[in-house]
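1. Model the structure of this input:
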Amino acid sequence: MRRLSQILPAFWIAAACSNGPPAADPREPPWVARVNGEAITQQEYELFLHQQDMEESLALAADSEDSRKLKRDLLERMIDTRLLVQEARRHFFTVEAKEIDREVERVLGQYPPEQVEELLRKQRLDRDGFRRQTEQLLLIRRLLEQEVIDRQAVSREEVEKYYQTRLQEFVRPEEVRVRQIVTRTEAEATALRQKILNGASFEDLARQYSLGPEGKRGGDLGFFSRGRMPPTIEQAAFEMWGGRVSAVVASPYGFHLFQLVERRPARTLSLDEARTEIQRRLLEERAKEAETLYLRTLRERSNIERDLNLLDRIH
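-> Reported below is the predicted structural model:
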C-alpha cells in the first residue's frame, strides 16, 4: 500500500506559508496570492473589492495603516474561499447544473426583472460570471454541511443547562394576533365594518377588498408585541377584545379595520417550548467554532504565498 505522501499532491501536505512571492513569470497575470499553486489574480482581487463596496473606504484611508489592514483582511477572506473550493474538489464534490440554475433563479428572482441586469452590471458580472460564483458558493456549502455542520451535536443536558442559565431570554411579552383590512377611503372601511357587524366573514372580506399583502391570508398579521407596529395600529390592536371589530383607524397607509383573533399574556417559555430554539443556537455556535478550526487546519497544511507589495499598491 502506498503511503499518504505518495498519493496526495505535495501541496496538500506542505505547511509552509510565505509572505513573499518567488520570481515572477512574465507570462503570468499579476497575482496577490497563490493558494497551493493556484493564483488569486490582481484582477480577481479588484473585482471582489468592488463587490464588497470597500473601494470608498479604502480611498478615504489611502496609504494608511487602516487601508493596508482592510486590504489584507479582504485577501484573507479570498484565501479562505479558495481553500474551501479546493477542498470541496479534493473530496470530489460536484453541483448539478439544475441545482445551480435553481439557486441563480432563487437569488435573482427576488428582484424585478428590469433590475437584474442593472444589479449585475454594478457587480461587474454577467450571468455566466454570476453562475460561476453561485457554483462556488454551493460547493462550499456542501463541503461545510458534510464535513463540519452535520457532525455537530447537542446533548439534552446542554439544552437544559442553557435554558436554566439564560431563563430571562425566554420571557415573552404580551402578544396579540390580529387580522386587518386596509382600504383607500374611510367610506369603504365603514361600509365593510357594517357588513362584518351584520355577520359577514372578516377573513372573506379581507381576501376580497384589503390592499395589504396579508389580505390573501384573510388579513392575518400573525402575533406581535408592543413596539412592533405603528402607534395607531398598536393601540387599536391591544385595546380590543376577542372577536370584536375595531372602529375605523386612519394611518399613512390608508384606513384600517382590525379583529382580535388571540391574545397571549406575558409569560416565560417552558423548556419544551424553547428546546428547538436552544438547539438551533447551540448548533450555530458549535458550527461556527468548528468552521474556524476547519479553516485553520486547511491553512496549516497548505502552501499560501502573498505578494503584499502588490497588494499595498492597489487603490
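
2. hey, let's count contacts and neighbours off CA atoms from now on
-> Noted.

3. just checking, next helix/strand downstream of the host helix or strand of residue 71?
-> Applying DSSP states H and E as the criterion places residue 71 in helix 65-90. With elements assigned by DSSP H and E, the helix or strand that comes after helix 65-90 is helix 97-108.

4. list the contacts for residue 283?
-> Contact analysis of residue 283 by Cα atoms under 8 Å, 6 or more residues apart in numbering lists 152, 153, 154.

5. Can you give me the buried ones in the helix or strand harbouring it?
-> Assessed by DSSP H and E, residue 283 sits inside helix 271-300. Using 16 or more other Cα atoms under 10 Å as the burial criterion, the residues of helix 271-300 that qualify are 271, 274-275, 278-279, 282-283, 286-287, 290-291, 298-299.

6. before we go on, could you also do this sequence so I can check it against the first one:
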Amino acid sequence: MKILASRLSSILAAVLLACTVHAADDAKPAAKTAPGGAAQGGAVADQHSSPPFLAVVNGTVISAGEFDTAANEAARQKFYHGTPPEGAVEELLREVATRMIERILLLEEIGRQGLKPDARAVEEKLSRYEQRYASSPRWQQERERILPSLRQRLEQDDMLAALEAKVRNVPPPAEDRVRAYYKANPDKFTEPEKMRLSLIVLKVDPSSPTSAWEAAEAEAGALRMRLTDGGADFAELARKHSADDSAQNGGDLGYLHRGMLPEGIQEKIDDMKPGDLSPPTRILQGYALFRYEAKQAAKHHDFATVRPRATDLLARDLADKAWTDFRAQLRKKARIELNTQRYPAIGALTAKSK
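-> Presented below is the predicted three-dimensional model:
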C-alpha cells in the first residue's frame, strides 16, 4: 500500500505540475522575489536572489516552483542514488527547461491550428487510471480535485502527439537521396566482423571461498589438457561439464560481434585466432574455456540489398529533422525571457528574446 501511495503521489504531483502554468497577467516576476525550491546538486542559485520564475514564454510564466519540482523529479529518475558526472546536473536543468518552454509553444501552436483531442482515447486513459487506483484511499480522497487537471493533461498530451505526428509526416525520400545517404553512411550498411566461439563454464558461486575458485580453475586446466593433449571432443566436454545454457549445443555460442561479450572477455578473445583455445579464464559465473572456432569478415552490403533499410533510416532522419526544425522555429519566433540570474545553467539555451 505504501508503494502504491508513493506512485500515486508522484503521478498526482506530475499532473498538477504540468497543468499549472500561470499567465503573466496574474504574476509579475520582475516586480518581487519569493522563495522557490532548489534543484538537486545545488545547481540552483540562492532562492531569494532573484524573482521566482524560470522563464516567461510569450507572456506565460513558468514559475520557479514548477521548474524546481520538475528538475528534482528528473534528477531522481536519471541519477537515482548515484553521483552525477561533472556537468550532468547543469545539462539536465537545460533539458528540463527546454521541454517546459517548448510545451508552452507547442500548445500555442495547437491552438493556432485548431487541433482537438481524441475524446475516446482520453476517456479510455482516464478509465485506466480509475481502475488502477480504485482501491487507493488517497485516490478516492484526491479524485475530484485531480480529475480536471488530469483530463486537461491527457487532452494536451493527445494533441501534442497528433501535432508531432503531423509534422513528422514528411514525403518519402527520392531515389537519388536514398543513394546519397547510402554512400555517405557506409557504417550503417556494413555487417561487422563476427567470431564464432564455443564455451565451457565451470560454475562457482560469487560468494564461494577462495578454495572453490581454485578448484574450478584446476578443473578447467584439466579439461584444457584433455582437449590439447588427449584429443577430447570440445562439444562432448561442454555437454558433460558446462553450466552455461550453450551446453546443450556442445558449447556453441554461434557468431558474435564486438560488444556482445562481457567486459574483460573481449580483450582476451582479441588475442586469439581461429582454432585457438583459451587458458582457464575467470568470469563472473566461474571459470571458462573459450575456443575460437571461426571468423567472419566485415561485409559491406550493396545498395540493392539494403535499399529498404536505407530508405527507412533516411525517412526517420528526415522526420526527426522536420520535428527539430519545427520546434526551433517556434522558439525563434517566441518572446522568451530566461531567468539566468536564478538559474545560471540555462544561460546556454539559445532563446531569442523580443
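
7. Now do the helix holding residue 283 of the first structure against helix 65-90, angle only.
-> Interaxial angle, helix 271-300 of the first structure versus helix 65-90 (axes from the mean of the first three to the mean of the last three Cα atoms, to 10 degrees): 90 degrees.

8. that older thread, among the contacts of residue 283 of the first structure, which one sits closest to residue 237 of the first structure?
-> Nearest to residue 237 of the first structure, judged by Cα to Cα, of the contacts of residue 283 of the first structure is residue 154 at 39.7 Å.

9. In space, what's closest to the aligned residue in the second structure for the closest one - neighbours in sequence excluded?
-> In the second structure, the residue paired with residue 154 of the first structure is residue 173, using TM-score structural alignment. Of all residues not flanking residue 173 of the second structure in the chain, residue 315 sits nearest, at 6.3 Å (Cα to Cα, 6 or more residues apart in numbering).

10. How much space separates the one you found from residue 175 of the second structure?
-> 12 Å (Cα to Cα, to the nearest Å).

11. For the stretch 101-250 of the second structure, which segments count as strands?
-> For the stretch 101-250 of the second structure, applying DSSP state E, counting those that start in this stretch gives strands covering 190-191, 194-203.

12. which of the ones you listed sits most buried?
-> Mean neighbours per residue, mean count of other Cα atoms under 10 Å, is largest over those for strand 194-203, with a mean of 22.

13. Adding distance to residue 216 of the first structure and neighbour count, write the contacts of residue 283 of the first structure out as JSON lines.
-> JSON lines is the format used below for these (distance: Cα to Cα, whole Å; neighbours: other Cα atoms under 10 Å):
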{"residue": "152", "distance to residue 216 of the first structure": "40", "neighbour count": "15"}
{"residue": "153", "distance to residue 216 of the first structure": "40", "neighbour count": "12"}
{"residue": "154", "distance to residue 216 of the first structure": "39", "neighbour count": "13"}
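
14. can you redo the residues you listed as JSON lines with distance to residue 214 of the first structure?
-> Converted to JSON lines, the contacts of residue 283 of the first structure look like this (distance: Cα to Cα, whole Å):
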{"residue": "152", "distance to residue 214 of the first structure": "38"}
{"residue": "153", "distance to residue 214 of the first structure": "38"}
{"residue": "154", "distance to residue 214 of the first structure": "37"}
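
15. Now, those that are in helices?
-> Among these, DSSP state H puts none in helices.

16. for stretch 185-192 of the first structure, which positions count as buried?
-> Judged by neighbour count (16+ other Cα under 10 Å), stretch 185-192 of the first structure contains these buried residues: 186, 189, 190, 192.

17. my bad, should have said stretch 253-260 of the first structure
-> Buried residues in stretch 253-260 of the first structure, counting neighbours by 16+ other Cα under 10 Å, are found at 254, 255, 256, 257, 258, 259, 260.

18. okay, the residues you listed in a markdown table with secondary structure next?
-> Listed next are these as a markdown table, based on DSSP: H, G, I helix; E, B strand; the rest coil:
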| residue | secondary structure |
| --- | --- |
| 254 | strand |
| 255 | strand |
| 256 | strand |
| 257 | strand |
| 258 | strand |
| 259 | strand |
| 260 | strand |
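
19. Next, give me the two most distant ones among those.
-> Farthest pair in those, by Cα to Cα: 254 and 260, 19.2 Å.

20. returning to what we had before: heading C-terminal from the helix holding residue 283 of the first structure, find the next helix or strand.
-> strand 304-306.

21. elements contacting that following strand?
-> Packing partners of strand 304-306 of the first structure (3 or more Cα pairs under 8 Å, 6 or more residues apart in numbering; DSSP states H and E): strand 17-18, strand 31-35.

22. Same list (the ones you listed) but as JSON lines, adding mean neighbour count and distance to residue 131 of the first structure.
-> Formatted as JSON lines, those follow (neighbours: other Cα atoms under 10 Å; distance: least, Cα to Cα, whole Å):
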{"stretch": "strand 17-18", "mean neighbour count": "15", "distance to residue 131 of the first structure": "32"}
{"stretch": "strand 31-35", "mean neighbour count": "23", "distance to residue 131 of the first structure": "23"}
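
23. Would you convert the ones you listed into TSV that also reports distance to residue 234 of the first structure?
-> Converted to TSV, those look like this (distance: least, Cα to Cα, whole Å):
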stretch	distance to residue 234 of the first structure
strand 17-18	59
strand 31-35	55
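
24. For residue 50 of the first structure, which of these is the nearest?
-> The nearest among those, by Cα to Cα, is strand 31-35 at 15.7 Å.
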